[in-house]
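Undergrad: Sharing a model that was predicted from the sequence below.
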Amino acid sequence: MNKLSEEEIRVKLLRFPDWDYYDDAIHAEFEFENFKDCFSAMSRIAFECEALNHHPDWSNVYNVLTISLSTHSVNGVSDLDFKLAEAIESIVEPEDEE
């Protein structure tokens, strides 16, 4: 696994408008209707983290979930972080209902 360059990260972030890159990590904050919905999303995300064997730095205050992703073994952001970000997005931002 390789550390991505800043340019590679910026290009990949075009697919993730809710995410920002700083401090050698990608970051996002998600707001839910209430604590229960936030905690439910965290529980679902935890299963994805275990499946990928990749774990976020995250915090939760009431209905807000703050997430930072980086790959410690490369001391920065790797493709694995974007794979987990994609899984997180599918949980917290389900496809728009028509």
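TA: That came in fine, so what should we check first? This is a predicted model, so every value here is computed, not measured. Numbering: from 1, shown residues only.
Undergrad: can we go C-alpha only for contacts and neighbour counts from here?
TA: Fine.
Undergrad: which residues are contacting the helix with the most length in the chain?
TA: Secondary structure of the chain per DSSP state H: the longest helix is helix 35-52. By C-alpha atoms under 8 Å, 6 or more residues apart in numbering, the residues outside helix 35-52 that reach it are 31-32, 55-56, 60, 62-65, 84, 87-88, 91-92.
Undergrad: another one to put next to it:
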Amino acid sequence: MKRELLSEETLQIALASLPDWQIEGRELVREFRFDSYLAGIEFVNRIAQEAEALNHHPDLLVGWRKVIVRLTTHSAGGLTGLDVTLAGNISAV
């Protein structure tokens, strides 16, 4: 089943409830910073659990004491409610 793209208005409302997330093109993006490299890796493992539960998997860039998360629904060609849901779940981690 194809997911519906969110309107610009809906995205702006969603962003109000997702502090530090930004829209970059067709993606929701956020950088998380940590006190150590291993803390970032532990965070990635926790994100993986959330992603598997929703069967929706972000692109992750792991660096020294930081993790950049990029969300989009590739099959829809942009942002859907699934991306907003996962962003909220990741923020709660």
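TA: Cool, got the structure. In this text, all values refer to a predicted model and were calculated from it rather than measured experimentally.
Undergrad: So which bits of the helix or strand following the longest helix of the first structure are buried?
TA: Downstream of helix 35-52 of the first structure, the next assigned helix or strand under DSSP states H and E is strand 57-61. Going by neighbour count (16 or more other C-alpha atoms under 10 Å), the buried part of strand 57-61 of the first structure is residue 60.
Undergrad: Please report the distance of the aligned residue in the second structure for residue 13 of the first structure from residue 60 of the second structure.
TA: Structural correspondence for residue 13 of the first structure with respect to the second structure (TM-score structural alignment): residue 15. Look at residue 15 of the second structure and residue 60 of the second structure: by C-alpha to C-alpha, to the nearest Å, they are 20 Å apart.
Undergrad: before we move on, what about residue 22 of the second structure?
TA: For residue 22 of the second structure relative to residue 60 of the second structure (C-alpha to C-alpha), the value is 15 Å.
Undergrad: quick one on the thing from earlier: what helix or strand is the match of residue 13 of the first structure on?
TA: Per DSSP H and E: helix 8-16 holds residue 15 of the second structure.
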